[in-house]
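1. how does the following fold in three dimensions:
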Amino acid sequence: MINHEKYTAYCGLYCLDCIPSNKKLFNILNELENLLEEIKFDKYAELKSKTNEKFNDYSKFVEVLNEMKKLECVALCTEGGCKKNCKIRECVKEKNFQGCWECKEFKECELLDYLKGIHSIEHNLEMIRKYGVNNWADKRGKHYNWL
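-> Okay, here's the model as predicted:
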């Protein structure tokens, strides 16, 4: 049985739904990086750039790949993972709450504004408030609004 409390972030997101916690993605990114280095794809891209100018941007691709790898969450939110200096985490701890769902002002909270544009934060917080932190996960909203 999954311990939903463990995967519930202070803001009401569910850690396992988040791209930075997608282990498969980061395994593939690391595998791709290793393979590209092994076959010296940078040299191949340099040669290909003579007939296909898009390969001139290979170094940008490598930069983006490296930035993507930096997104990986190595710990859950409640264990200090995700964003290192999270103002939401600080606020919840200051108020001695388990999460934002315990705050009467979460709907007007400016700290949550950025997340509201990307995630179903208000819905999730209402579900946690209504069903409890261990029983809300199957009622959560879309993690990302574009999915």
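
2. going by C-alpha atoms from here, please, whenever you check contacts or count neighbours.
-> Fine.

3. what ranges do the helices span in this protein?
-> With helices called from DSSP state H, the chain shows them at 4-7, 23-38, 41-48, 58-70, 87-94, 113-116, 121-131.

4. any idea which of these is most buried?
-> Of these, the one with the most neighbours on average (mean count of other C-alpha atoms under 10 Å) is helix 121-131, at a mean of 20.

5. OK, contacts around residue 143?
-> Taking C-alpha atoms under 8 Å, 6 or more residues apart in numbering as the criterion, residue 143 is in contact with 13, 14, 17, 18, 118, 119, 120.

6. before we go on, could you also do this sequence so I can check it against the first one:
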Amino acid sequence: MNSNLTSFCGLCCSDCIPSDSELFSLIDSLDKKLQDIQFEQYAELKSETNEHFNDYSTFLVVLDQIRKLKCNRPCQLEGGKPNCTIRVCAGEKGFSGCWECENRKDCTLLDRLRTIHPHIDEHLDLINRVGPSDWFDMRKEHYRWQVVDRRDNPSD
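-> Down below sits the predicted model:
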């Protein structure tokens, strides 16, 4: 796989929700359709008999916030957050990514990611061992909610 999909922090860009182009295409299509059919007026009318439609404006705000998550290209190609502290740190040290840093296990810059991505340290070790192009087929779940609890499936 393309090493540019290995982010500075050791995540696989193609696993991240912000890089899911299908999701953002659907959001754009939904938003256009809702505008075309003037759903805001319909929601106002429906709110007279269904109180949940009073939250339609909140739905639109959330939809817009989801849209703002979109990442157009991998961070190795100037995508992602421009002020990412991990990217800045790696750049200042002359590293291609955190996997090259001997202090990565104690790095507080990775702490927030560790709460969301339970295998990030294992992935960094793996990338350090096999390289940013060859670790993809060996990676584990990306987000913590994707991790299967083996106690629930003892046959695994």
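
7. what would you report as the TM-score here?
-> TM-score for the superposed chains, counting by TM-score structural alignment, normalised by the length of the first structure: 0.96, backed by 145 aligned residues with a C-alpha RMSD of 0.8 Å.

8. picking up where we left off before, among the helices of the first structure, which is nearest residue 137 of the first structure?
-> Residue 137 of the first structure lies closest to helix 4-7 among the helices of the first structure, at 6.5 Å (C-alpha to C-alpha).

9. ok so, going back, right, so of the helices of the first structure, which gets closest to residue 141 of the first structure?
-> Judging the helices of the first structure by C-alpha to C-alpha, what sits closest to residue 141 of the first structure is helix 121-131, at 6.2 Å.

10. need the contact partners of that closest one.
-> Here helix 121-131 of the first structure makes contact (C-alpha under 8 Å, 6+ apart) with 11-13, 100-102, 106-107, 112, 115-116, 135-136, 139-141.

11. nearest to residue 60 of the first structure among those residues?
-> Nearest to residue 60 of the first structure, judged by C-alpha to C-alpha, of the contacts of helix 121-131 of the first structure is residue 115 at 28.2 Å.

12. the second structure: which residue goes with the closest one?
-> Using TM-score structural alignment, the partner of residue 115 of the first structure in the second structure is residue 113.

13. likewise for residue 64 of the first structure?
-> Matched to the second structure by TM-score structural alignment, residue 64 of the first structure sits across from residue 62.

14. ok, now how distant is its match from residue 93 of the second structure?
-> Distance of residue 62 of the second structure to residue 93 of the second structure, given as C-alpha to C-alpha, to the nearest Å: 37 Å.

15. same question for residue 34 of the second structure.
-> 48 Å.

16. can you check residue 54 of the second structure too?
-> 51 Å.

17. what of residue 85 of the second structure?
-> Separation of residue 85 of the second structure from residue 93 of the second structure (C-alpha to C-alpha): 12 Å.

18. counting neighbours, what do you get for residue 136 of the second structure?
-> 20 (other C-alpha atoms under 10 Å).

19. with adjacent residues omitted, what lies nearest to it?
-> Take residue 136 of the second structure and drop its neighbours on the chain: the residue closest to it by C-alpha to C-alpha, 6 or more residues apart in numbering is residue 1, 6.8 Å away.

20. for the one you found, what are its contacts?
-> By C-alpha under 8 Å, 6+ apart, the contact list for residue 1 of the second structure reads 133, 134, 136.
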